[in-house]
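1. sequence unknown, structure follows:
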């Protein structure tokens, strides 16, 4: 019976030891240290499994059925459950570490794909710049002279266009001034037309008086001369008024 207890006690000590190593494994961030802890934990689990297997298959069947055997079976059951709990805890930790590792790989692959995309964009831009550079460096002297002549022609066309625009503006202003002068001339002409009938009526009146009174030719001549002078003075006054209006 003592042999059974010694084996179970060794298994219990190994369970405590593996628990301590698992805790260290949980709180370390060093990859090499984690690998060492994993080796130790796996080795302890193997030893514990061998002891439990030996107790269940070889030692336990030889024990007599009594209270002491029942107590031993109960202690073995508790140790086995403890072992299963530690095994489950260790497996959960390894699964978490595996998930983190896969996430890291995924992020790295994603970053690499972005870097490759950026590199491809840079290479496209570089090739485009090289093509542009080659296109401009391939221009010979004759093409440069032709381009210079075209540039000069464009400059001359621009200057000529500016001059034509200035001439057009000057012509518009001249036409506008001419229209204003025509309007003023029309007003002056209307004023002249309204003054001339007055003079003509004076001449008609003088002629009537001459005809009715049968005065002598000298008198008629003098009266006609007076009418002419009146008409001339009226026309002169109108022209003088037109000049004043123009000034």
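-> Perfect, thanks for sending it. All figures in this text were calculated on a predicted structure; none of them were measured in a lab.
2. Please make it C-alpha for all contacts and neighbour counts, starting now.
-> Fine.
3. Go through the helix or strand where residue 3 lies and flag the buried ones.
-> Assigned by DSSP states H and E, residue 3 falls within helix 2-27. For helix 2-27, burial by neighbour count (16 or more other CA atoms under 10 Å) applies to 7, 8, 11, 12, 14, 15, 18, 19, 21, 22, 25, 26.
4. Just give the closest residue to the third one, not the sequence neighbours.
-> It stands for residue 11. Excluding its sequence neighbours, the residue lying closest to residue 11 (CA to CA, 6 or more residues apart in numbering) is residue 48, at 5.4 Å.
5. now the helix or strand harbouring that neighbour, how far from the centre of its chain.
-> Using DSSP H and E, residue 48 falls within helix 31-54. Chain-centre distance of helix 31-54: 61 Å, with CA atoms, centre = their mean, to the nearest Å.
6. after it, next one along is what?
-> Using DSSP H and E, the helix or strand that follows helix 31-54 in sequence is helix 67-137.
7. Residue 220: neighbouring residues, count only.
-> A count of nearby residues for residue 220, using other CA atoms under 10 Å, gives 17.
8. Now do the SS call for the closest residue to it other than its chain neighbours.
-> Using CA to CA, 6+ apart and skipping residues adjacent in sequence, the residue nearest residue 220 is residue 210, 6.2 Å away. Following DSSP: H, G, I helix; E, B strand; the rest coil, residue 210 is assigned to helix.
9. I'd like to know how far residue 210 sits from residue 204.
-> Computed with CA to CA, to the nearest Å, the distance linking residue 210 and residue 204 is 10 Å.
10. Which residues are in contact with each of these two?
-> Residues touching both residue 210 and residue 204 (CA atoms under 8 Å, 6 or more residues apart in numbering): there are none.
11. the more surrounded of the two?
-> Legend: neighbour count by other CA under 10 Å for residue 210 and residue 204, higher for residue 210 (18 against 13).
12. Included below, for side-by-side comparison, is a second structure:
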């Protein structure tokens, strides 16, 4: 992987680029007047990470394709609704309350993590797990620096703790009954939402099926519930022991819940 910057990066951005190149075992290349396409061609590498002052962009294959970058996408709309007192099915069905601790086992672009972070507030906590190294870096740097123009949303982003880890391993390391809600949102087999940020995610995300052992660990760890998000026609709820929740008929997704009822 090639790691580069804008043509005239600040010292802070250069330092970040060096650190990310080391973290991802990439090669730091100065621009020296070259375009991004020229860098990829000269370096004979089809992966490129561009480190900017307030953003990290990842290109795979060609710079003519849309890069992967952090953006809250539709989660920002949901956040604004929550802040004005509207309901969100994820929060209602999980029983999430201010002060709760949540583990989002399949962070992706951390959209649902952001919604949870708004709901639990500053007194709660959201830990988001991402196993894929590049995706972890792109989202982590975005959560640290993205400016939505809405202070409450930005504060909620900064509160999310993004951890690079396989979720089964991470859950196995936790004590019994140690968090309130454990949440899974595996990558769907067929995309139902495409955007400038979400489309490129599919090439990097972990497409492995959720395992029964991961769900068992989640049930052991959770005090309130374990929750799964899937497409409406999915058989994963039955396979893994989740009870389907009722959602809008027009919705393409739904949730399943395993209630634990160990809240204290």
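-> Yes, it's here. Keep in mind that what you see is a predicted model, and the values were worked out from it rather than measured.
13. Mind checking the TM-score on these two?
-> Here the TM-score for the pair of chains, by TM-score structural alignment, normalised by the length of structure 1, is 0.18; 69 aligned residues with a CA RMSD of 5.2 Å.
14. pretty sure the residue nearest to residue 11 of structure 1 is touching residue 16, no?
-> No - between residue 48 of structure 1 and residue 16 there is no contact, the gap being 11.0 Å when judged by CA atoms under 8 Å.
15. Identify the residues contacting residue 218 of structure 2.
-> Remark: with contacts taken as CA under 8 Å, 6+ apart, residue 218 of structure 2 is in contact with 171, 182, 226.
16. Select from those every entry located in strands.
-> Among these, DSSP state E puts 182, 226 in strands.
17. any chance you could map the helices in structure 2?
-> 11-23, 36-43, 74-83, 89-94, 111-120, 133-145, 151-159, 167-172, 212-221, 236-240 (DSSP state H).
18. closest to residue 5 of structure 2 out of the ones you listed?
-> Residue 5 of structure 2 sits nearest to helix 11-23 of all the helices of structure 2, at 7.0 Å, using CA to CA.
19. Now do the buried residues in that closest one.
-> Those would be 13, 14, 16, 17, 18, 20, 21, for helix 11-23 of structure 2 by 16+ other CA under 10 Å.
20. Now do that helix against helix 133-145, angle only.
-> Using axes from the mean of the first three to the mean of the last three CA atoms, to 10 degrees, the direction of helix 11-23 of structure 2 lies 150 degrees away from that of helix 133-145.
21. Counting by contacts, list what helix 11-23 of structure 2 packs against.
-> The contact analysis (3 or more CA pairs under 8 Å, 6 or more residues apart in numbering; DSSP states H and E) places helix 11-23 of structure 2 against strand 2-5, strand 27-28, strand 47-51.
22. could you dump those to TSV with mean neighbour count?
-> Below are those laid out as TSV (neighbours: other CA atoms under 10 Å):
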stretch	mean neighbour count
strand 2-5	24
strand 27-28	18
strand 47-51	22
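23. Could you dump the buried residues of helix 2-27 of structure 1 into a markdown table and include distance to residue 116 of structure 1?
-> Listed next are these as a markdown table, based on distance: CA to CA, whole Å:
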| residue | distance to residue 116 of structure 1 |
| --- | --- |
| 7 | 60 |
| 8 | 60 |
| 11 | 55 |
| 12 | 55 |
| 14 | 51 |
| 15 | 50 |
| 18 | 46 |
| 19 | 46 |
| 21 | 43 |
| 22 | 41 |
| 25 | 37 |
| 26 | 36 |
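24. Show me which of those is closest to residue 164 of structure 1.
-> Distance to residue 164 of structure 1 across the buried residues of helix 2-27 of structure 1 (CA to CA) is lowest for residue 26, with 90.0 Å.
25. Report the contact partners of that closest one.
-> Taking CA under 8 Å, 6+ apart, we find residue 26 of structure 1 in contact with residue 93.
26. How much space separates it from residue 105 of structure 1?
-> For residue 26 of structure 1, the distance to residue 105 of structure 1 - CA to CA - is 21 Å.
27. Kindly report the same for residue 165 of structure 1.
-> Counting by CA to CA, the gap from residue 165 of structure 1 to residue 105 of structure 1 is 71 Å.
28. Equivalent analysis for residue 31 of structure 1, please.
-> 16 Å.
29. Pick out the residue closest to the middle of structure 1.
-> Nearest to the geometric centre of structure 1 sits residue 121, at 18.4 Å (CA atoms, centre = their mean).
30. Contact partners for that residue?
-> Residue 121 of structure 1 touches nothing, counting by CA under 8 Å, 6+ apart.
31. How much space separates it from residue 206 of structure 1?
-> Residue 121 of structure 1 sits 109 Å away from residue 206 of structure 1, going by CA to CA.
32. can you put the helices of structure 2 in JSON lines and add distance to residue 50 of structure 2?
-> Output for the helices of structure 2, formatted as JSON lines (distance: least, CA to CA, whole Å):
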{"stretch": "helix 11-23", "distance to residue 50 of structure 2": "8"}
{"stretch": "helix 36-43", "distance to residue 50 of structure 2": "9"}
{"stretch": "helix 74-83", "distance to residue 50 of structure 2": "24"}
{"stretch": "helix 89-94", "distance to residue 50 of structure 2": "34"}
{"stretch": "helix 111-120", "distance to residue 50 of structure 2": "22"}
{"stretch": "helix 133-145", "distance to residue 50 of structure 2": "10"}
{"stretch": "helix 151-159", "distance to residue 50 of structure 2": "22"}
{"stretch": "helix 167-172", "distance to residue 50 of structure 2": "28"}
{"stretch": "helix 212-221", "distance to residue 50 of structure 2": "34"}
{"stretch": "helix 236-240", "distance to residue 50 of structure 2": "37"}
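33. Many thanks, have a good one.
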